[in-house]
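**Q** sequence-free structure coming up:
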């Protein structure tokens, strides 16, 4: 049985309704159109026949004309009542406006897919620009009799005049794609961050792992044992593809949560609705088949289209920034978290014949260019926009050669934001993965950035954002001793002269000096005020600017560190009995934890050291200005007054504004 319910498109007015014509009338005119646009919204299936021994099927639907596939839906696992809600926009020729065949098949892994049922409808009986809701009963094979026991599918279809909107450049040339089954429309980079709100039925702590899937492409995380809030930080790279004649296709991300290899819940998200070239921080509910919540997963998603031009809100924001309407000094206090914006334009690079593509990273924002097949000098001409979260971050560009098994690394480039020159096309030589040596090839790039220096330098003294793209740290002696060497760089200054001076003062060997220091100490203790602390720090910073050598201890050139040689010795296996795997595992975990703490401490010390010797002049100058302002405030207002004002606000604000939300307090 085939039921058709026609309804005019909601955007059409009464005058257009009077112009509705059947497809057969349009085709019979003297100058018929060459192409038509077919919009299909595949909704769901109902009571499909079970084709597998487990009593279920893994159904998917195919739309065909003249036995040529137009579009194919996603596969729905273990169900007889699939819900697709998947939209397709297909370009067809006038010769193809005839019978549209719909086949529903069961996906099999080790054999050919089984046909659940099929049916057909005549497109020539439709009206142009008229939406038709179809309820179609499936029949078996090529038999003419319909068999309702095979199931029913529901979809909406509309035939329109072809406008060319949404048509990719790769699909305009039929001869170019006659041997190509699918074309790439976008690249999705999905970072699985962590799982929270886990609610499982058993009382034992779960061992959770996740599996991400997009159109047959799968990634799986490691298993986190005995943990309710596992952190994965697993990067998944998906290629979004569609048939050459398809103008638009919905792509869905499926997340499966397993506990001890047992499926617990799933979550589905449509990727098509997400804006391209933007970092999306999202949360996805994981539910059972009975719609019970079993947990939530945090995701960071970026989708990069293959088009050469990118139009988005970021582009509009960049134009406003370029005109000086966002990041000028008068707007400093309007949004203190918005530091700036960066525009990067990928050019070309010279290398051996390969299939290169480029990852462009800034902080947690990662985008990818299209792959250029078999070329020596690819030209991407791709523009990306980034939100600047740290003025002293680096824009990183990594070039890879796409292969079937594992992509080969070709070169890397790292550009500090602070050193960029606006609107200048510059060619850079590529470096190795560790950026310690040059390698073959060069990259041409044009960068422009606009930012508020006060916001940017103030952000330096806040904790860094959580890093999405850093892999889980691994235990190695290299990184451990590197961090130890970083700590060794902060040796205690030579305080012997100061101790000798203190001894002379205490013992009154220089009586006038000892008397003056005694009088000064008594006066300082008697008249101490809190504003004196930032005032003294300003003095120290000024001294660091005028005489940075006072803070830098001269190193003995003849002294060499033996840590590297010790590292080489330690990496060798001992001659004695082997340690048990459990002891080795615990030792590695302990050293990994120690290594992380050393890295954190070394990073703080480096920031303090660089601030005092003006390595980053803008940041240090910002600190000096802030300390001067604090000094003046504490001098003329008083610490007690400030404390009373702060306590009054904290204790009374919710009385006046019950719905008040503090900027520093999350939900």
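**A** That came through fine. This is a predicted model, so every value here is computed, not measured.
**Q** all contacts plus neighbour counts: C-alpha atoms, from now on.
**A** Will do.
**Q** now for residue 314, how many residues are close by?
**A** When counting by other CA atoms under 10 Å, one arrives at 19 neighbours for residue 314.
**Q** any idea which element residue 248 lies in?
**A** strand 246-249 (DSSP states H and E).
**Q** likewise for residue 257?
**A** Element membership for residue 257 (DSSP H and E) is strand 252-259.
**Q** contact partners of that strand?
**A** 206-215, 263-272, 286 (CA atoms under 8 Å, 6 or more residues apart in numbering).
**Q** show the buried residues in those.
**A** 206-215, 264-268, 271-272, 286 (16 or more other CA atoms under 10 Å).
**Q** next step: the residues you listed restricted to strands.
**A** 208-214, 264-268, 286 (DSSP state E).
**Q** any idea how far the one helix or strand residue 194 maps to is from the chain center?
**A** Taking DSSP H and E as the criterion, the element that holds residue 194 is strand 183-196. Distance of strand 183-196 from the chain centroid (CA atoms, centre = their mean, to the nearest Å) equals 8 Å.
**Q** so how far is residue 86 from the closest residue to residue 288 other than its chain neighbours?
**A** Once flanking residues are discounted, residue 288 sits nearest to residue 265: 4.6 Å by CA to CA, 6 or more residues apart in numbering. To residue 86, residue 265 is 21 Å away according to CA to CA, to the nearest Å.
**Q** next one: residue 348
**A** 37 Å.
**Q** please apply the same query to residue 542.
**A** In terms of CA to CA, residue 542 sits 65 Å off from residue 86.
**Q** how about residue 354?
**A** 36 Å.
**Q** and if you look at residue 372?
**A** 30 Å.
**Q** one more: residue 514?
**A** With CA to CA as the criterion, residue 514 and residue 86 are 86 Å apart.
**Q** would you confirm that residue 545 contacts residue 612?
**A** Yes - using CA atoms under 8 Å, residue 545 is in contact with residue 612, at 7.5 Å.
**Q** between the two, which one's more packed in?
**A** A count of neighbours by other CA under 10 Å puts residue 612 above the other of residue 545 and residue 612, at 20 against 17.
**Q** skipping adjacent residues, who's closest to residue 7 in space?
**A** Nearest residue to residue 7, sequence neighbours excluded (CA to CA, 6+ apart): residue 131, at 5.3 Å.
**Q** residue contacts, that neighbour?
**A** Taking CA under 8 Å, 6+ apart as the definition, contacts of residue 131 comprise 6-9, 156-159.
**Q** which one of these is nearest residue 37?
**A** Of all the contacts of residue 131, residue 37 sits closest to residue 159, with 5.9 Å by CA to CA.
**Q** before we go on, here's another structure to hold up against the first:
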């Protein structure tokens, strides 16, 4: 994979508002020649800004990404049977205790897009595709002056968490200006069907409504189920590039509902197990009693991981439910900017901005804790 020698860095400038209590965001851009920087070493850089006076002081460390690659369709890694067999063996059950962070591999074939939005005055666009999985980001080349681009590129990502979501965004290249948005999709890894060409309808930035155009992808997902199960109990990897989240009544209410659903699922499971031994249903209680006797009589320590593996197989057989839940979570986290503006207007009308700021940190902490609890419970439930 070839790496561009020049990298652009967008710096977010926070400017003081005029006759308003809200912050206004403006972007400034600077560029740095990453080819001249040494690998795995902290580099202190003083970068001049392109669009205005001033410099940006920052530390940059270049670290090579293992397992990330871009290739053409003719040299697709998983197309070669011998190489595919070698990769499958690497993630086989025999290697379940080796390199616990290397859970699996995702291969995405970005084939083409159809009927995209015309972003230029000429009625055409200059589309390219950006793929994001966790902190790994890869993009296709730009195809100029077309609404039906054919990229035919193969992208390979190392998988660190099977609960991650692959985000594919189509942009229109606009020279030195920020690219124009042409559509986006989000695909949970657990919903992927290996080797099938799928057509996805592009959606808006919030993934709430259909935008314009279609994109064709073909994906293969190979992973180790034991490593994936163990990784489920670890916190999610933090995103390096992530929008700052504000206090939101909608997010807080959503996280409370998520925690409530997880709590109710645990409570219903306990009640079901309890009812099995209270003879509310003769057949169910009889079966539960026999299973209990056989389990106690033949119990060994190795049965504990086998029981966890059976739960994993049960949820693996029903991936559709995981897909619906993943897409629902993606849709529930949308439409936040409009709601933030409404909250700001209400605060200005009531004249209680200072008091709101005093309790905002506390409520935001509660909101984040609820989200972490809900995410952890949902990951185990899946």
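**A** Nice, thanks for sending it over. Remember, predicted model here, so these are calculated numbers, not experimental data.
**Q** sorry, back to before: which one among the contacts of residue 131 of the first structure gets closest to residue 44 of the first structure?
**A** Distance to residue 44 of the first structure across the contacts of residue 131 of the first structure (CA to CA) is lowest for residue 156, with 10.5 Å.
**Q** that's a strand at the closest one, yeah?
**A** Yes - read with DSSP: H, G, I helix; E, B strand; the rest coil, residue 156 of the first structure is one of the residues of a strand.
**Q** wait, it sits on residue 7?
**A** No - between residue 156 of the first structure and residue 7 there is no contact under CA under 8 Å: 10.3 Å.
**Q** pull up the overlap in contacts between these two.
**A** In contact with both residue 156 of the first structure and residue 7: 131-133, using CA under 8 Å, 6+ apart.
**Q** need the residues you listed in TSV with distance to residue 237 of the first structure and secondary structure, can you?
**A** Output for those, formatted as TSV (distance: CA to CA, whole Å; DSSP: H, G, I helix; E, B strand; the rest coil):
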residue	distance to residue 237 of the first structure	secondary structure
131	36	strand
132	37	strand
133	36	strand
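**Q** next, format those as JSON lines and append distance to residue 2 of the first structure.
**A** JSON lines is the format used below for those (distance: CA to CA, whole Å):
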{"residue": "131", "distance to residue 2 of the first structure": "16"}
{"residue": "132", "distance to residue 2 of the first structure": "12"}
{"residue": "133", "distance to residue 2 of the first structure": "10"}
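**Q** give me the number of residues near residue 85 of the second structure?
**A** 11.
**Q** from residue 74 of the second structure, how far off is it?
**A** Distance from residue 85 of the second structure to residue 74 of the second structure, by CA to CA: 18 Å.
**Q** how about residue 27 of the second structure?
**A** Separation of residue 27 of the second structure from residue 74 of the second structure (CA to CA) stands at 40 Å.
**Q** what of residue 195 of the second structure?
**A** Distance from residue 195 of the second structure to residue 74 of the second structure, by CA to CA: 16 Å.
**Q** compare those two (neighbour count), which wins?
**A** Taking neighbours as other CA under 10 Å, residue 195 of the second structure and residue 74 compare with residue 195 leading, 15 against 10.
**Q** and the more buried one, what pairs with it in the first structure?
**A** The equivalent of residue 195 of the second structure in the first structure is residue 423 (alignment by TM-score structural alignment).
**Q** with residue 141 of the second structure instead?
**A** Aligning on TM-score structural alignment places residue 141 of the second structure opposite residue 370 in the first structure.
**Q** name the SS class of that match, please.
**A** On the three-state scheme (three-state DSSP), residue 370 of the first structure is labelled coil.
**Q** hmm, back to that, which among the shared contacts of residue 156 and residue 7 of the first structure gets closest to residue 378 of the first structure?
**A** residue 131 (43.9 Å).
**Q** looking at the ones in strands among the buried ones among the contacts of strand 252-259 of the first structure, which is nearest residue 306 of the first structure?
**A** With CA to CA as the yardstick, the closest approach to residue 306 of the first structure among these comes from residue 214, at 17.8 Å.
**Q** distance check, the closest residue to the closest one other than its chain neighbours against residue 329 of the first structure.
**A** Leaving aside its sequence neighbours, residue 214 of the first structure sits nearest to residue 253 (CA to CA, 6+ apart; 5.2 Å). From residue 253 of the first structure over to residue 329 of the first structure the distance is 43 Å, taken as CA to CA.
**Q** show me what contacts the most centrally placed residue in the second structure?
**A** In the second structure, the centroid-proximal residue (CA atoms, centre = their mean) is residue 165; its distance is 3.5 Å. Residue 165 of the second structure is in contact with 133-134, 186-189, counting by CA under 8 Å, 6+ apart.
**Q** in these, which residue is surrounded by the most others?
**A** The residue in these with the most neighbours, by other CA under 10 Å, is residue 189 (23 neighbours).
**Q** who's in contact with that residue?
**A** 162-166, 221.
**Q** how about a cut-off of 6 Å?
**A** Neighbouring residues of residue 189 of the second structure by CA atoms under 6 Å, 6 or more residues apart in numbering: residue 165.
**Q** before we move on, back to that, between the shared contacts of residue 156 and residue 7 of the first structure, which is closest to residue 641 of the first structure?
**A** Using CA to CA, residue 131 is the member of those that lies nearest residue 641 of the first structure, at 70.1 Å.
**Q** what lines up with that closest one in the second structure?
**A** Structural alignment (TM-score structural alignment) places residue 131 of the first structure against a gap in the second structure.
**Q** distance of residue 131 of the first structure relative to residue 166 of the first structure?
**A** Taking CA to CA, one finds residue 131 of the first structure at 20 Å from residue 166 of the first structure.
**Q** and the strands in the stretch 101-250 of the first structure?
**A** 114-122, 130-137, 152-161, 183-196, 208-214, 217-220, 231-242, 246-249 (DSSP state E, counting those that start in this stretch).
**Q** let me have the ones you listed in JSON lines, adding distance to residue 457 of the first structure as columns.
**A** Below are the strands of the stretch 101-250 of the first structure laid out as JSON lines (distance: least, CA to CA, whole Å):
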{"stretch": "strand 114-122", "distance to residue 457 of the first structure": "63"}
{"stretch": "strand 130-137", "distance to residue 457 of the first structure": "56"}
{"stretch": "strand 152-161", "distance to residue 457 of the first structure": "55"}
{"stretch": "strand 183-196", "distance to residue 457 of the first structure": "28"}
{"stretch": "strand 208-214", "distance to residue 457 of the first structure": "39"}
{"stretch": "strand 217-220", "distance to residue 457 of the first structure": "39"}
{"stretch": "strand 231-242", "distance to residue 457 of the first structure": "29"}
{"stretch": "strand 246-249", "distance to residue 457 of the first structure": "44"}
